[in-house]
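*Asks:* give me the fold of what follows.
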Amino acid sequence: MSHDPQLRIPATYMRGGTSKGVFFRLQDLPEWAQTPGPQRDALLMRVIGSPDPYGKHTDGMGGATSSTSKCVIIGPATQPDHDVDYLYGQVAIERAFVDWTGNCGNLSTAVGPFAISNGFIPVDRIPENGTVAVKVWQKNIGKTIIVHVPIRNGVVQETGDFELDGVTFPAAEIVLEFVDPSDDGGDNGAASMFPTGNVVDDLVVPGIGTLRATMITAGIPTIFVNAADIGYRGNELQGDINSDSAALQRFEAIRTAGALRMGIIREVAEMASRQHSPKVAMVAPPMDFVSSAGKSVAADAMDLQVRAMSMGKMHHAMMGTASVAIATAAGVPGTVVNAAAGGQVGDAVTFAHPSGLLRVGAQVTNEDGHWVVRKAIMSRSARVLMEGLVRVPDPR
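*Replies:* Take a look at the predicted model:
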């Protein structure tokens, strides 16, 4: 066993939206971790504290939840007319695995501030007071995200009065634009936002039965089902689901069946390497409920209820990428999401999640008989929690 000193790597610990993670500049990583592969994965797992059979991340920077077991690598832009490349790794908690198959919409918020504060944006683009639009290339999924970062007195503004349900304290508002956030091309051409070619399907789930489901790839591949069809009200909180192992198995069965139907996997065994996507969510019409913070939320404040699963557990709020999927599906007549929202078709939707409410805009249009989404917009916030050097034993 090696007794060498720990590695000392420049890093920033940041909150973005309702998530937080460890951010690195690509050039600050050890040379052997600057390219994809097992050595990079081993380093990031050791930073987070995974795999941890105790499920606590006591010996690392992770928080032992899907929202806090994350690493981000920011590098110079490889695409024309972009500012940075953004690579996201979702680190498994109890097993040795890093999932690179998707994006984190919440941490996307923090990419803009990080890029500005770490020298990726030319000084002449940063006003004394105003906003900088940071154009981000999301490498995991090959999509563009524009992060509108407020600037005050020449530096990133972090404090403010913008409140985000699921985050305890207010901060400065950051507007995110997800550009052309759905998949395109493939066997169904422009219709591939709905991989089956349908806005709603009868999804056969072994051990459960046949469920009406909308399967969409906007933001992140997501399978939507009606809460009532699987025995729920739709306004449940984390404790109602995450303490029920049988319920978690049912959601995973739905996720697996949907992944097969969407063509994401060819056989069930492949799900072991896809903990991050696709997502599965249940929807329900508006109803009064009490959030996880004890706040009463009235039915007339929302268009629908949504509860989503992330890494095998119900999310405490809502993933940013799944929020894009929700807003997009809500704007397409016939989806289960649209139906739960009472058939509303508009450019924005307000949905309830366990922590409260979120409003997301989506520019959804029918072009030549195919539904497409050109842009999704939402407001989040971000803040640096700590910066300096992360210390980690050399995992090689």
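
*Asks:* for the rest of this, base every contact and every neighbour count on C-alpha atoms.
*Replies:* Will do.

*Asks:* identify all contacting residues around the longest helix anywhere in the chain.
*Replies:* Selection of the longest helix in the chain by residue count, based on DSSP state H, yields helix 245-262. By C-alpha atoms under 8 Å, 6 or more residues apart in numbering, the list of residues contacting helix 245-262 from outside reads 195-196, 203-206, 208, 215, 223, 241-242, 265-268, 271, 278-280, 309, 312-313.

*Asks:* and the residue sitting nearest the centre point of the chain, how far from Val111?
*Replies:* Nearest to the centroid of the C-alpha atoms of the chain, with distances taken as C-alpha atoms, centre = their mean, sits Cys104, at 3.4 Å. The gap separating Cys104 from Val111 is 11 Å, by C-alpha to C-alpha, to the nearest Å.

*Asks:* and for comparison, fold this next one:
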Amino acid sequence: MTHAPQLRIPATYMRGGTSKGVFFRLQDLPQAAQVAGPARDALLMRVIGSPDPYGKHTDGMGGATSSTSKCVIISEASMPDHDVDYLYGQVSIDTAFVDWSGNCGNLSSAVGPFAIANGLVDPARVPENGIASVRIWQANIGKTIIAHVPISNGQVQETGDFELDGVTFPAAEIQLEFLDPADEGEGGGAMFPTGNLVDDLVVPGVGTFKATMINAGIPTIFLGAADLGYTGTELQGAINEDKAALAKFEAIRAHGAVRMGLIASVEQAAARQHTPKVAFVAPAAGYTSSSGKRIAAADIDLLARALSMSKLHHAMMGTAAVAIGTAASIPGTLVNRAAGGGEREAVRFGHPSGTLRVGARALQVDGEWTVTKAVMSRSARVLMEGWVRVPADTL
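*Replies:* The predicted model follows:
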């Protein structure tokens, strides 16, 4: 009996923000996986260890959470005035599916360091000491991200004293600029696809909810925590251990996706798990984070909780943070109201692991809202590098 050998593929396992994933250079993938399609999806699922009915990812690199079931493909820039292309795949845990519909804001912070370390950025643009600005084309959504990466002695600086709630150890700070983050490619080409800052979202069998539906960073449906029976201080256990609550959130997500023009029917939501996100917000209040850290109401502008891949996120997705910052800057949205109303160019919100500050400046032009960029700080670090192995009969 013959047995298939294992393929040996160069890869780097990286943390970016509060997520981690397996990074590849496009040129290092097997030929069949260098183009989009079933072969690529099959490879990435096998790398992560999906689909796994046990929900553990024991036979793969995934961590069986939405934050750790991720793959990234980096290649030479296809767009002028950019350094690299960045393609992100969210791998489903228990179904045979890779969602390519959105970006990962957290892993965006690891793209610049990976690109520099792998020679994809012109060495002339990398200082011996200082900051290297890496111009990234986010290929999933067709947007530009600029990562400001610290450099020490000609190498990416990974260690430092920047602390990010949701990450245990400090590291070097990487500032990210998400340029023109409104997702004009979907939902009718507007930041607010329904044309309203607040809508009544009807979810048959569940209820009617006030909702702000926005395309910025990632398509997101914002709800009021009180309307759902929550305070906004909830941690993961309060949501993820409640099957009825998770089913309600998924119904809201599916019907919201239809209202946003992302899908034609609620039945299509199962094949689009990564987007849109559902989040709920509340006015600032004190609470104890998942690490035991006490968060004072005076230290934040509002509370925010978000679900990713049908589970409450342990911290906050980077792209959802962009959506929060953008919505907070626009008077009248549910996020802005939760933050106290008025005009603002930055907001600090409380999430399950602590706090996060994000800046955004919105403008109204000819009656339409637009935002030029959103800014936040993250950190990134190489966890392991070498080769990942998968059975050759995967492809």
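
*Asks:* of the contacts of helix 245-262 of structure 1, keep whichever come out buried.
*Replies:* When burial is judged by neighbour count using 16 or more other C-alpha atoms under 10 Å, the buried members of the contacts of helix 245-262 of structure 1 are 195-196, 203-205, 215, 223, 241-242, 265, 271, 278-280, 309, 312-313.

*Asks:* before we move on, the earlier item: restricted to helices, list the contacts of helix 245-262 of structure 1.
*Replies:* Cross-referencing the contacts of helix 245-262 of structure 1 against helices under DSSP H gives 241-242.

*Asks:* quick one: what's aligned to Ala323 of structure 2 in structure 1?
*Replies:* Under the alignment defined by TM-score structural alignment, Ala323 of structure 2 is paired with Ala325 of structure 1.

*Asks:* how many other residues sit next to its match?
*Replies:* For Ala325 of structure 1, the count of nearby residues is 30 (other C-alpha atoms under 10 Å).

*Asks:* returning to what we had before: residues in structure 2 matched by the longest helix of structure 1, start to end?
*Replies:* The aligned range for helix 245-262 of structure 1 in structure 2 is 243-260, by TM-score structural alignment.

*Asks:* helices of structure 1, start to end?
*Replies:* All helices of structure 1, identified by DSSP H, fall at 38-48, 105-117, 238-242, 245-262, 320-330, 336-340.

*Asks:* of all the ones you listed, which one comes closest to Asp368 of structure 1?
*Replies:* Set against Asp368 of structure 1 and scored by C-alpha to C-alpha, the helices of structure 1 come closest in helix 320-330, at 17.6 Å.

*Asks:* average distance between that closest one and structure 2?
*Replies:* Here helix 320-330 of structure 1, set against structure 2 after superposition, deviates by a mean of 0.4 Å using mean C-alpha distance after the TM-score superposition for structure 1.

*Asks:* tell me what that helix is packed against?
*Replies:* On a contact count with 3 or more C-alpha pairs under 8 Å, 6 or more residues apart in numbering; DSSP states H and E, helix 320-330 of structure 1 meets helix 105-117, helix 336-340, strand 348-353, strand 356-367, strand 370-380.

*Asks:* in JSON lines: the ones you listed, plus distance to Asp99 of structure 1 and mean neighbour count.
*Replies:* Listed next are these as JSON lines, based on distance: least, C-alpha to C-alpha, whole Å; neighbours: other C-alpha atoms under 10 Å:
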{"stretch": "helix 105-117", "distance to Asp99 of structure 1": "15", "mean neighbour count": "25"}
{"stretch": "helix 336-340", "distance to Asp99 of structure 1": "27", "mean neighbour count": "25"}
{"stretch": "strand 348-353", "distance to Asp99 of structure 1": "25", "mean neighbour count": "25"}
{"stretch": "strand 356-367", "distance to Asp99 of structure 1": "26", "mean neighbour count": "19"}
{"stretch": "strand 370-380", "distance to Asp99 of structure 1": "24", "mean neighbour count": "22"}
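
*Asks:* roughly how far does whichever residue in structure 2 pairs up with Ala376 of structure 1 sit from Ala362 of structure 2?
*Replies:* For Ala376 of structure 1, the equivalent position in structure 2 is taken to be Ala374, counting by TM-score structural alignment. As judged by C-alpha to C-alpha, Ala374 of structure 2 and Ala362 of structure 2 stand 9 Å apart.
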